[in-house]
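Undergrad: Got a predicted structure here, sequence first:
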Amino acid sequence: MPMHSIDAYPEKACPVFVNQTGKTVWVASGSFRGEPLIVKGQSERAAADQWKELAEWRYRTS
């Protein structure tokens, strides 16, 4: 299970684990400010990018 370190908000990198669950289904999961975030993508990179977008949105709207 590949692990990515993603800068989701200022001065904080979050470990995000990306796991392939189907031929073209990847799931990225990690904790953002103590809250679990889980997203799906069609590739490893897409899942990690979507996780980062969700974390950034949560940061902006909090």
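TA: Everything's here; your move. Numbering: from 1, shown residues only.
Undergrad: only C-alpha atoms for contact and neighbour calcs from this point on.
TA: Fine.
Undergrad: What separation do you get for Pro15 and Glu44?
TA: 14 Å (C-alpha to C-alpha, to the nearest Å).
Undergrad: Against that first model, consider the following:
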Amino acid sequence: MCESKVILKKGESEEVVMEDVVRIEVENGKVKMWGLLGEYGEVEGRIVLMDFRQHRIVVEGGK
């Protein structure tokens, strides 16, 4: 499987906002995420890094 963690980066701090993410859509400055079991979340910002070896997606910005 290739689930990833989505990490929100604000300045120097990083916070895991969702784990086991299997789908991402970007729309109007929002990153929408769906988890392996159907969970849903969204954050404002932009994707700055997608590292599939580390299963890590970094979003920089907003709320």
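TA: Arrived safely. Predicted, not measured: the structure shown is a model, and the values here were computed from it.
Undergrad: Just give the TM-score of the two.
TA: After superposition, the two chains reach a TM-score (TM-score structural alignment, normalised by the length of structure 1) of 0.34; 34 aligned residues with a C-alpha RMSD of 2.9 Å.
Undergrad: neighbour-wise, which of Pro15 and Glu44 of structure 1 wins?
TA: Glu44 (19 against 16; other C-alpha atoms under 10 Å).
Undergrad: Please name the residues that touch the residue nearest the centre of structure 1.
TA: For structure 1, the residue nearest the mean C-alpha position is Trp51 (2.9 Å; C-alpha atoms, centre = their mean). Trp51 of structure 1 makes contacts with 28-29, 37-39, as judged by C-alpha atoms under 8 Å, 6 or more residues apart in numbering.
Undergrad: Considering those, which is situated nearest to Arg60 of structure 1?
TA: Leu37 (15.3 Å; C-alpha to C-alpha).
Undergrad: Which helix or strand contains the closest one?
TA: strand 35-41 (DSSP states H and E).
Undergrad: next structured bit after that strand?
TA: Strand 35-41 of structure 1 is succeeded, C-terminally, by helix 44-61 (DSSP H and E).
Undergrad: how far does that next one sit from the chain's center?
TA: 6 Å (C-alpha atoms, centre = their mean, to the nearest Å).
Undergrad: which of the contacts of Trp51 of structure 1 count as buried?
TA: For the contacts of Trp51 of structure 1, a neighbour count by 16 or more other C-alpha atoms under 10 Å gives the buried set as 28-29, 37-39.
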